[in-house]
Structure formats: C-alpha cells, structure tokens
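Colleague: Just the structure for this:
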Amino acid sequence: MKARVHVMLKDGVLDPQGEAVRHALGSLGFEGVQAVRQGKVIELELAATDKAAAEAEVKAMCEKLLANTVIEKYTIEIA
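Modeller: All right, here's what the predicted structure looks like:
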C-alpha cells in the first residue's frame, strides 16, 4: 500500500523559502505571482493492507517525525 503525505507551513507562519521563490519568479519576468508557499511531499511504501490501519500508522509517523505540528499542517493520501 502506498501513502503520500503533503506537509505545508500553517497559515500565518512566515515562509522565507516561498518568498525567495516568489522573488526569483518576478526576476524571471513572472510578475503575476503574488505569493508562494513551499512544502514537501513524502511518499511511503507500507506493508499494511488495511486502509484505515495504514492511515493511522502514517498519522502517527507525521505526529512523531514527518511534520513539525507546531508550525506545519499535513494531509495524507492512501492508495
């Protein structure tokens, strides 16, 4: 079973890397970009065969390691 975790900074948390990308895009002539938020995607291959159990396991991974839940939010996709 595969899982994909999307991790992004929470709204209101400054994103200096996203701002650097926005500035660089403007320098390259893409003037219409008003804001950029940058995050990460983590793909996992799981041995679990039950979707609910897999989702619970990945949620525990996110809470313990994959996301800093103080400043980041995450979503989980199980396939």
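Colleague: going forward, measure contacts and count neighbours with C-alpha atoms only.
Modeller: OK.
Colleague: from memory residue 19 sits against residue 35, does it?
Modeller: Yes. Using Cα atoms under 8 Å, residue 19 is in contact with residue 35, at 7.1 Å.
Colleague: I'd like the structure of this one too, to check against the first:
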Amino acid sequence: MKVEVIVGLKEGVLDPQGKAIHHALESLGYQGVQGVKVGKVITLEIAGNDTANAKKEVESMCETLLANTVIENYQIKM
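Modeller: Prediction:
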C-alpha cells in the first residue's frame, strides 16, 4: 500500500527557505504571492492490507524519524 507523509513547519516557526523562494518569485515578477512555506513529501510503500495497522506504524515512524515534532507537523495520506 502506498502512503504519503506530508511534513511542514508549525505555525510561528521561521521558514528561511520559504522566505527565499518568496523573494525570488517577487524578483521574477510574481507579485500576487503572499507567502511561501516549504515542506517535504515522503512516499512509503508498506506491505500488507491492514490500513489501521499501517497508519499506526507510519505514525510511529513520523514520531521517531520522519518529522521533528518540536517544530514540524505531519499529515498521513493512505
């Protein structure tokens, strides 16, 4: 089964990469962009059909390795 984990910074955490992209977009003439946040998408292939068990396992992966839960939120898409 394919699982996507979307990781992004929590509200209030500075995002220098997002600010750099925002500035670059404005420099290129894209004036309508009000803000940019940068994150990451991690795609996992999980063996088996048990969605509930797979979700618990992926949550454990996120809490221990895939996301820095002090400054990042994550979302799991099964």
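Colleague: In terms of neighbours, single out the busier of residue 19 and residue 35 of the first structure.
Modeller: Neighbour totals were compared for residue 19 of the first structure and residue 35, and residue 19 leads with 16 against 11 (other Cα atoms under 10 Å).
Colleague: residues in contact with that one?
Modeller: If you count contacts by Cα atoms under 8 Å, 6 or more residues apart in numbering, residue 19 of the first structure has them with 35-37.
Colleague: Could you rerun that using 7 Å?
Modeller: residue 36 (Cα atoms under 7 Å, 6 or more residues apart in numbering).
Colleague: Secondary structure element holding it?
Modeller: helix 16-27 (DSSP states H and E).
Colleague: Give me the buried stretch members for that helix, please.
Modeller: Using 16 or more other Cα atoms under 10 Å as the test for burial, helix 16-27 of the first structure gives 19, 21-23.
Colleague: Kindly report the same for stretch 37-57 of the first structure.
Modeller: 37, 54-55.
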